[in-house]
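> Next come a sequence and a model predicted from it.
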Amino acid sequence: MNREHSVAADREQAVTDKVLASFAKTADPRLHEVMGSLVRHLHAFARDVRLTEREWETAIEFLTRAGHITDDRRQEFILLSDVLGLSMLTVAINEPKEPRATEATVFGPFYVDDAPEVPLGGDLARGAVGTPCYVSGRVLSVDGTPIGDAVLHVWGADDDGFYDVQYSDDHSAGRGWLRVAPDGSYRFWTVLPTPYPIPHDGPVGDLLTATGRGPMRPAHLHFKAVAPDHRTLITHIFVAGDPYLEDDAVFGVKDSLVTRAEHHSAGPAPDGSHQQEAWASMSFDLVLVPDGDR
């Protein structure tokens, strides 16, 4: 190493050392650990790519744009985390290692807290455009015991690829929550999921375009399963045969979450109703891990 290179390296390391030292009085040990690691890795990244000042300015502009476009209907930072794989990596780090449990996947940016309650077997679609789809299954503990006091939160996009919160009229459709039956079974009507693009008219979309990536997600339905004495599960069910299963923009697909959608002609449905048009059905069991289990 020549002297000029050594001086430059020492100067750069001095910056990192000063920043690390500034956290020495952090009272929370975990915060101290996380911030120290963040600074070391972030500074190492800048050194590794020899980050230019113009590139740094571009990154700041990118994050500023992400902040400006984020509101109560759109979370651009979650989209950024998703397309960088950080969301799925965090899921992988934190989900239980119990092999019998339903695998977790990304939460996504379109969950809302105040979705309406839907009765067991009710219509969660409530006007969402698409093929009627009857979804059913059971909520079980890993030992096969039915969980009769579970609550399911469900949300999905319509046939045009939009969630209700992406419309400007404040209507609620394609989402809701329901209580499962005492035997752990659940059932409801919604619309058959179809593939759709994540919002790509902002900075995250520009990033995808610049890197030659697409914005598409395979057809899926979101589930959040909550039950006493069990870990909350965030997952999707994906439609088998979807063309984007191997090219999910947010890396959320897991083979165990892919299930077949059965297509039916107009006629009787499992709940005793008579459907006036073609409809579909999907069945999927959700297996939860007891609290404390890994």
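Structure received.
> hey, let's count contacts and neighbours off CA atoms from now on
OK.
> Can you tell me what sits against stretch 236-247?
For stretch 236-247, contacts defined as C-alpha atoms under 8 Å, 6 or more residues apart in numbering pick out 104-105, 193, 195, 216-223, 253, 257-261, 284.
> any idea how far residue 29 lies from residue 23?
11 Å (C-alpha to C-alpha, to the nearest Å).
> Out of the contacts of stretch 236-247, name the ones that lie in strands.
Mapping the contacts of stretch 236-247 onto strands (DSSP state E) picks out 216-217, 220-223, 258-259.
> Tell me the one among the residues you listed nearest to residue 148.
Here the nearest of those to residue 148, counting by C-alpha to C-alpha, is residue 223; it sits at 16.7 Å.
> For the closest one, give me its contacts.
Counting by C-alpha under 8 Å, 6+ apart, residue 223 makes contact with 152-155, 233-237.
> okay, pairing it with this:
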Amino acid sequence: MDFNEHTATRAVQDSFRGTSDPRLRELLDALTRHLHAFVGEVRPSIREWEHAIGFLTAVGQTCTDTRQEFVLLSDVLGVSMLVETLNEQEGGTESTVLGPFHMVESPPRALGDSIDLIGEAPPCLVAGRVLSSDGTPLSDAEVDVWQCNEKGFYDVQQPGVQPAGNGRGLFHTDSEGRFRFRTVLPSHYPIPTDGPVGRFLRATGRHPYRPAHIHFIVRADGHTPLTTHVFVAGSPYLDSDAVFAVKQSLIVDFTESTGAGTAARNGVRTPFHHAEFDLVLSRELG
């Protein structure tokens, strides 16, 4: 069979006939079909094709142990959020993107500990419950937390400035499914723009900003793990998140308080911000 624009797709699909895994065969078949259709529609020049290969190569070369540029590219193209949406389970807290900064393990911490290892910014108290979709509190659920600081930087972005593990914590809920920790109010921030994804955003006239948020991954036996954010109500960019991750149900008030009693019980100074919310997990099917 001559390889031409009319036979190319079938020729490549036929080359995967020996794929023993049916799901892999399905994925490769669909990838070939859609990718070839895209190329046939836009008819790229050789120079454009070379530029695209160079861009993807640069994305890969930018990845390190503490930076995931491919996740960032997936995020800004809306692919990460689409995959989350397609895999979302009914009955639980809405999910959203993992993001590119969950690159190091969160240090284990006791309930009530602070994930702010610097202590210069006004404190923030975060508390809530982990529940099953039927309302049952889930004890000993794992709550993995990470966030940027009050200036909009994660610890891995500022080695030598922020201590490793700043803004991160791995907690387990108590017998009533409750979690709590001290932190700082996170800031809105730009995603990294010093790499190929940043150049892509500039070329398309898009801003790089994300609204203020705290990341969570929650796990409990018999339940589907939840990857989500809690967004700070009133933050800039809630209506134009660079990675399309905002959902109305995930926006939470972080109220300012001067309550001396609450401050004393939690070991913080006044004034402080305070947020409380539930994280609900869906039961695993089967």
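Yes, it's here. Only a predicted model underlies this, so the values are computations on that prediction, with no experimental measurement involved.
> In ChimeraX, select just the buried ones from the contacts of stretch 236-247 of the first structure.
Selection of buried members from the contacts of stretch 236-247 of the first structure for ChimeraX, criterion 16 or more other C-alpha atoms under 10 Å:
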select :104,105,193,195,216,217,218,219,220,221,222,223,253,257,258,259,261,284
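> Neighbour count, distance to residue 124 of the first structure and secondary structure added to the contacts of residue 223 of the first structure, as TSV?
Output for these, formatted as TSV (neighbours: other C-alpha atoms under 10 Å; distance: C-alpha to C-alpha, whole Å; DSSP: H, G, I helix; E, B strand; the rest coil):
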residue	neighbour count	distance to residue 124 of the first structure	secondary structure
152	22	12	strand
153	22	10	strand
154	22	8	strand
155	26	8	strand
233	24	20	strand
234	20	18	strand
235	25	18	strand
236	26	16	strand
237	25	16	strand
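> Looking at residue 29 and residue 23 of the first structure now, which is surrounded by more residues?
The residue with more neighbours, out of residue 29 of the first structure and residue 23, is residue 23; 14 against 9, by other C-alpha atoms under 10 Å.
> Map that one across to the second structure for me.
Taking TM-score structural alignment, the alignment pairs residue 23 of the first structure with residue 16 from the second structure.
> What of residue 83 of the first structure?
So, by TM-score structural alignment, residue 83 of the first structure is matched to residue 76.
> who's in contact with the residue nearest to that match when sequence neighbours are not counted?
Spatial nearest neighbour of residue 76 of the second structure, chain neighbours left out: residue 243 (4.7 Å); criterion: C-alpha to C-alpha, 6 or more residues apart in numbering. With contacts defined as C-alpha under 8 Å, 6+ apart, residue 243 of the second structure is in contact with 75-78, 81, 210.
> mind giving me CSV with those residues and columns for distance to residue 27 of the second structure and secondary structure?
Below are the contacts of residue 243 of the second structure laid out as CSV (distance: C-alpha to C-alpha, whole Å; DSSP: H, G, I helix; E, B strand; the rest coil):
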residue, distance to residue 27 of the second structure, secondary structure
75, 21, helix
76, 23, helix
77, 20, coil
78, 19, coil
81, 19, helix
210, 32, strand
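> Which parts of the stretch 1-150 of the first structure are strands?
Using DSSP state E, counting those that start in this stretch, the strands of the stretch 1-150 of the first structure run over 132-141.
> all helices for it, in order.
3-22, 29-49, 53-69, 76-83, 86-94 (DSSP state H, counting those that start in this stretch).
> for the ones you listed, which one sits closest to residue 129 of the first structure?
Nearest of the helices of the stretch 1-150 of the first structure (C-alpha to C-alpha): helix 76-83, 24.5 Å.
> how about the contacts of residue 223 of the first structure in a markdown table, adding distance to residue 8 of the first structure?
Formatted as a markdown table, the contacts of residue 223 of the first structure follow (distance: C-alpha to C-alpha, whole Å):
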| residue | distance to residue 8 of the first structure |
| --- | --- |
| 152 | 57 |
| 153 | 55 |
| 154 | 55 |
| 155 | 53 |
| 233 | 49 |
| 234 | 47 |
| 235 | 48 |
| 236 | 49 |
| 237 | 52 |
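> before we move on, back to that, tell me which of the helices of the stretch 1-150 of the first structure sits most buried.
Among these, helix 76-83 has the highest mean neighbour count (mean count of other C-alpha atoms under 10 Å), at a mean of 21.
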